[in-house]
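Chemist: Build me a model:
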Amino acid sequence: MLYDFWNNIFLSNLPLIILLIYLFTIISTAVMVIHEKRDPAKTSIWVLILILLPIVGLIFYIFFGQNHRKEKIFNRKGIKDLQQIELLSQTQLVDIHTEKFFDIPSVADNLGIITLLLNNSKALLTQYNHVEIFQTGRKTFKSILDNIDRAEKSIHLEFYIIADDEIGNTIKEKLIAKAKLGVKVRLIYDDVGSWHLPKNFIKELTSAGVEVYPFMEVKFPLLTSKVNYRNHRKIIVIDGEVAFMGGMNIADRYLKGDEFLGTWYDTVLRIEGDAVSMLQIIFLVDWYFVSNKLEFSKDECFAEHNVTSQHSLQITASGPDSDWASIMQAFFAAITRARKHIYISTPYFIPNESILTALKTAALSGVDVRIVLPGKSDSTVVYWSSMSYVSELLDAGIKVYLFQNGFNHSKILMIDGNFASVGSANMDIRSFEDNFELLTMIYDQELTQRLEKQFHKDLRRSKQVNPKKWAQRSAKQNFKESLARMFSPLF
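Modeler: Below is the predicted model of the structure:
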């Protein structure tokens, strides 16, 4: 009787109980979101999602919404080589304002950015480097394959996407051959970016002696809240002497294009000299994270070289494991110091309020600001969101161009002919906050002007947006852009 009594009470009050559970879930999660003190726009979107879609919204927040910047994803304090970097960065912070750095105009003009990166990411300024710039898949992969063929000690690769296609398998066979000859081959691939990479592809590599690890492996249904934080870096270091970095993944689309977008273009740097050690250290840290192994000698990390040419470079990495959004801060600092022109090429443009305000302020102050965006994209929703910013840019006097001859996947910032950045980071919130990214800051007139020359070629292959015609686009298109813009803080 007593059981029936309580059972009847429970059933009769079930709607109220469900409502209370719903309210408790929404309020407690919303309080947690607000307590993180993140960007107000992002906070508002998450609270709205939690209210409108309480169960689905909670699941999405657990997997994609939590902020892990202050909760270190892994502890890098035990890596001795990083302690050496710490000491060197402190020394450079003292030396950076001495006379020897003022002899190089591009360095002297950018001391503020250099100091910023020394403070927020311990990114060392390196001077003795030789740099080649590649902007097509054909030249990039030819150089990569040639250098893999010459490897004698080690080959380290780290990529967001490795495709099981012609170039992917060509590189795989090269790595297998080198591993069988005794070369130490280590490979990191992002588990989400390389989602479609077959197990047999990995098995062939490991069977030949190649060490392979995924970055933050995602297993269903055992998803973790860190599934949202992906390794978007692209690095190759060979024998500690030659390195490649940029925005290009390992995929045929950079050689053959695809049916919808046509030819894919990107920018990659081949580097010899001091900066190679910085890329080696970044790989070391990521290798330690995925494998929990420290197998690097000092000679392997800081290989000697005979480079005498001077191209001043500063390699900086950013991710949710760091205290500062260093890449976003570097972009902001660079944009705000511009006096003549700012040239930007990015496939995805979803800036935060700081970057957007900095760009508009520069243009309104008389700086020539030009941005090349894709005419069509591989991500429809992100494309709509990017297009939602065009009206604001045009109103501020920024010239916007839509690339027509294929898909320009390059991520480049060029300022005043003496500063440039090349790397994996898009000018979007995901690259600023969620992804593990990598940039090379270039303080060199020759290299910057070579990049600017290519930028002007890209302008000729682009269609400049006419403000009057843009204002006349359909209400349907305007609505799609506005809706995508509303959720852009989550992309």
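Chemist: Could you use CA atoms for every contact and neighbour count after this?
Modeler: OK.
Chemist: thought residue 412 was touching residue 344?
Modeler: Yes - using CA atoms under 8 Å, residue 412 is in contact with residue 344, at 5.8 Å.
Chemist: Which of these two has more residues huddled nearby?
Modeler: residue 412 (28 against 21; other CA atoms under 10 Å).
Chemist: gap between the more buried one and residue 46?
Modeler: Going from residue 412 to residue 46 by CA to CA, to the nearest Å gives 31 Å.
Chemist: got the contact list for the nearest residue to residue 212 once chain neighbours are set aside?
Modeler: Nearest residue to residue 212, sequence neighbours excluded (CA to CA, 6 or more residues apart in numbering): residue 187, at 4.8 Å. Shown in contact with residue 187 (CA atoms under 8 Å, 6 or more residues apart in numbering): 156-158, 210-213.
Chemist: repeat that for 10 Å
Modeler: Contacts for residue 187 (CA atoms under 10 Å, 6 or more residues apart in numbering) come out as 155-159, 175, 202, 205-206, 210-214, 235-236, 283, 287.
Chemist: Which elements pack onto the longest helix anywhere in the chain?
Modeler: Scanning the chain for the helix with the most residues, using DSSP state H, yields helix 14-35. When contacts are defined as 3 or more CA pairs under 10 Å, 6 or more residues apart in numbering; DSSP states H and E, helix 14-35 packs onto helix 2-12, helix 40-52, helix 54-60.
Chemist: for it, which positions count as buried?
Modeler: Neighbour-count burial for helix 14-35 flags 25-26, 29-30, 33-34 (criterion: 16 or more other CA atoms under 10 Å).
Chemist: is it true that the residue nearest to residue 212 lies in a helix?
Modeler: No - looking at residue 187 with DSSP: H, G, I helix; E, B strand; the rest coil, it is strand, so not inside a helix.
Chemist: Pull up the gap between it and residue 132, please.
Modeler: 23 Å.
Chemist: same deal with residue 105?
Modeler: From residue 105 over to residue 132 (counting by CA to CA), the distance is 21 Å.
Chemist: circling back: okay, and the common contacts of residue 412 and residue 344?
Modeler: 372, 420-421, 427, 452, 455.
Chemist: can you tell me which residues contact residue 404?
Modeler: 261-262, 373-376, 458-463.
Chemist: this one next, for a side-by-side:
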Amino acid sequence: MNIEISWTQILIYLYTAVVLAFTVRVLYQQRNTGSAFAWLVILFAFPLLGVFAYLLLGEPRLGSARAKRSDEMNRFYSDFADQYLSDMGWDGTDKISPHYLGIAKVATDSVGLDVTQNNHMKLLSTTDEIVSAMLADIEAARKSCLLAFYIIDPQGKIKEVLNAVIEAAKRGVDCIILADAVGSHAFFKSEWIARLRAEGVEVHAALPVGPLRTLFTRSDLRNHRKLLIVDEKIGYTGSYNLVDPKFFKQNSGVGQWVDVMMRCTGPMVLEMAAVFYADVAVENDQNLTEVQHYLKRYIEDIHEIIPEPSQAQDIVAQVIPSAPSQTERIIYETIISAIYAATEKLVITSPYFVPDEPLLMALTTAAKRGVDVTLIVPAKVDSLMVRYASQAYYPVLLRAGVKIALFEGGLLHAKTMTVDDGYTLFGTVNMDMRSFFLNLEISLAIYDQNMTAEVSTLQQQYLAQSRYISIKKWQKRAKWWGLVENTVRLMSPLL
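Modeler: Next up is the predicted model:
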């Protein structure tokens, strides 16, 4: 019997085999159940598009060369901490409350950066405060000025900052700018790049994208860190991109962005500098060689950077860098651990809130066991998909007793979490899967009652400009809203 197989049948068999192969790969590679389910939905609903999308975005591929450089710099984190921070008496582990020791250990074991003592911090909660402080430190820089930002938007006050960096370079200060290639796309297309480089400022694009690179690396992995480090003695980090909110995204209809930064001095700044240099080094082999050469000189001069006792407050803190190249899901595990450690009060601010099941369970369980849990999010966000996905979780949270406050004073971009009266997590991490598993982020774990009280006071100021959601009013909405939100929620692990 002759069996004729048409080209159509061959294509159908081939098509089926490819979809099944990618289905198997999703099941093997996706550790997060929500992500695996979302990808399976896409593969079966839109097979050809799904296969193409998974090739581009399905797994955090950094490329083999970048991964090797990343491994080399990750070893630097650990060696740096072992040889210099601990030996110089900066280890602050014994000053942490036993209640939080386990949380600190999660981060130390994963990234090798220890808890340090003798740090000083100043909370800056307005754009004017942030920019004024940055300008003063840049203008006083003597040795180095290092900037790493997801977004640099050279408008308004930011022109003053960039001009200050140029003037610092003219004085002989080593100035380096690292900006995300996608987040700062307009910056790299502007005339500022030529001006900065002409005056001796090094400018690097983090995680550049392009059609050829897409074949070897995932194109939506982003460097979301925000860092300014001056003379390796002063460090800034927090939610603030290098933008002037009076000009930035004014057509999005969400109001001005509301941000917060922490100005730090003490040994933790050395860890922040280590994160910066590692990010520059992994971009290409030349950067790696130059950074390694610089770090040898940097370590030889480390005694000059030690904070003077008269200037140091005894704030115990830990720098936690997170990135998809790290095998452990460090910031995610830290957040989950901190939520379960709460006994009285837990307050979170985040512009984007799209949890997975373990995070949702941690929050609802905390509320059910009597913890006063408050989530502060913007009333309006610049992503419609994120807004709908976030709202799909409100009924579950509200029924468990979690308070949800909608901030109406603009797009609240601050990323903070306070636990009881002794622990603060502060930095660049949003409460979503992208920040947890895909972005390069940086957080500060602060084991200090006074600083926790300061951040808590700021959170209360946000609450004063917010309105609480009532579960009764929420349930009175038109039923079709729930259908829309729950449909979008299926894609929440990928947002």
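Chemist: What's the PyMOL syntax to select whichever of the shared contacts of residue 412 and residue 344 of structure 1 are buried?
Modeler: Those of these that count as buried under 16+ other CA under 10 Å are selected in PyMOL with:
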select buried, resi 372+420+421+427+452+455
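Chemist: Greatest separation within the shared contacts of residue 412 and residue 344 of structure 1: which pair is it?
Modeler: Largest separation among these by CA to CA: 427 and 452, giving 17.9 Å.
Chemist: So residue 336 of structure 1 sits against residue 369, correct?
Modeler: No - between residue 336 of structure 1 and residue 369 there is no contact under CA atoms under 10 Å: 11.8 Å.
Chemist: any residues in contact with both of these two?
Modeler: Applying CA under 10 Å, 6+ apart, one finds that residue 336 of structure 1 and residue 369 are jointly contacted by 342, 359, 362.
Chemist: quick revisit: the residue nearest to residue 212 of structure 1 -> structure 2?
Modeler: Correspondence of residue 187 of structure 1 to structure 2, assessed by TM-score structural alignment: residue 177.
Chemist: how much space between that match and residue 141 of structure 2?
Modeler: Using CA to CA, residue 177 of structure 2 is found at 15 Å from residue 141 of structure 2.
Chemist: Three-state assignment for the counterpart of residue 221 of structure 2 in structure 1, please.
Modeler: Alignment note: residue 221 of structure 2 maps to residue 229 in structure 1; criterion TM-score structural alignment. Here residue 229 of structure 1 is recorded as coil under three-state DSSP.
Chemist: which residues does residue 229 of structure 1 contact?
Modeler: Neighbouring residues of residue 229 of structure 1 by CA under 10 Å, 6+ apart: 63-64, 67-68, 73, 192, 215-216, 319-321, 430-431, 433-436.
Chemist: Throw together a ChimeraX command that grabs the buried residues out of those.
Modeler: In ChimeraX, this line selects whichever of the contacts of residue 229 of structure 1 come out buried by 16+ other CA under 10 Å:
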select :63,64,67,68,192,215,216,319,320,321,430,431,433,434,435,436
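Chemist: Just the ones in strands from the contacts of residue 229 of structure 1, please.
Modeler: Residues from the contacts of residue 229 of structure 1 lying in strands, with DSSP state E as the criterion: residue 215.
Chemist: From residue 166 of structure 2, how far off is the match of residue 187 of structure 1?
Modeler: Taking CA to CA, one finds residue 177 of structure 2 at 11 Å from residue 166 of structure 2.
Chemist: cool, residue 279 of structure 2 as well?
Modeler: Distance, residue 279 of structure 2 to residue 166 of structure 2, by CA to CA: 22 Å.
Chemist: and residue 436 of structure 2, what pairs with it in structure 1?
Modeler: So, by TM-score structural alignment, residue 436 of structure 2 is matched to residue 432.
Chemist: so residue 328 of structure 2 makes contact with residue 108?
Modeler: No - distance between residue 328 of structure 2 and residue 108: 11.3 Å, which falls outside the contact criterion (CA under 10 Å).
Chemist: Output the residue interval of structure 2 matched by the helix or strand that contains residue 481 of structure 1.
Modeler: If you go by DSSP states H and E, residue 481 of structure 1 is part of helix 475-486. With TM-score structural alignment applied, helix 475-486 of structure 1 matches the range 479-490 in structure 2.
Chemist: Other residues contacting the matching stretch?
Modeler: 34-35, 37-39, 41-42, 354-356, 384-393, 395, 475, 492, 495.
Chemist: taking those residues one by one, which sit in strands?
Modeler: Going by DSSP E, the strands hold residue 354 from the contacts of stretch 479-490 of structure 2.
Chemist: Now the buried members of the contacts of stretch 479-490 of structure 2.
Modeler: 34-35, 37-39, 42, 354-356, 386-393, 395, 492, 495.
Chemist: show me the contacts for residue 47 of structure 2.
Modeler: Counting by CA under 10 Å, 6+ apart, residue 47 of structure 2 makes contact with 15-16, 18-20, 22, 40-41, 53.
Chemist: Matching residue 330 of structure 2 against structure 1, which residue comes up?
Modeler: Mapped onto structure 1 by TM-score structural alignment, residue 330 of structure 2 lines up with residue 326.
Chemist: meant to ask about residue 316 of structure 2
Modeler: That one, residue 316 of structure 2, aligns with residue 312 by TM-score structural alignment.
Chemist: The closest residue to residue 213 of structure 1 other than its chain neighbours: how many residues sit nearby?
Modeler: Leaving aside its sequence neighbours, residue 213 of structure 1 sits nearest to residue 188 (CA to CA, 6+ apart; 5.1 Å). As a burial measure, residue 188 of structure 1 scores 25 neighbours (other CA under 10 Å).
Chemist: And residue 311 of structure 2, by the same measure?
Modeler: 12.
Chemist: tell me which element the nearest residue to it once chain neighbours are set aside falls in.
Modeler: Counting by CA to CA, 6+ apart, residue 311 of structure 2 lies nearest to residue 120, which is 8.0 Å off, once chain neighbours are set aside. With secondary structure defined by DSSP H and E, residue 120 of structure 2 is part of strand 116-124.
Chemist: same deal with residue 305 of structure 1?
Modeler: Judged by DSSP H and E, residue 305 of structure 1 forms part of no helix or strand.
Chemist: From residue 91 of structure 1, how far out is it?
Modeler: 22 Å.
Chemist: separation between residue 73 of structure 2 and residue 91 of structure 2?
Modeler: 21 Å.
Chemist: Next up, the contacts around the nearest residue to residue 56 of structure 2 once chain neighbours are set aside.
Modeler: Sequence neighbours aside, residue 218 is the residue nearest to residue 56 of structure 2 in space, at 5.7 Å (criterion: CA to CA, 6+ apart). Residues near residue 218 of structure 2 by CA under 10 Å, 6+ apart: 54-63, 207, 209, 438.
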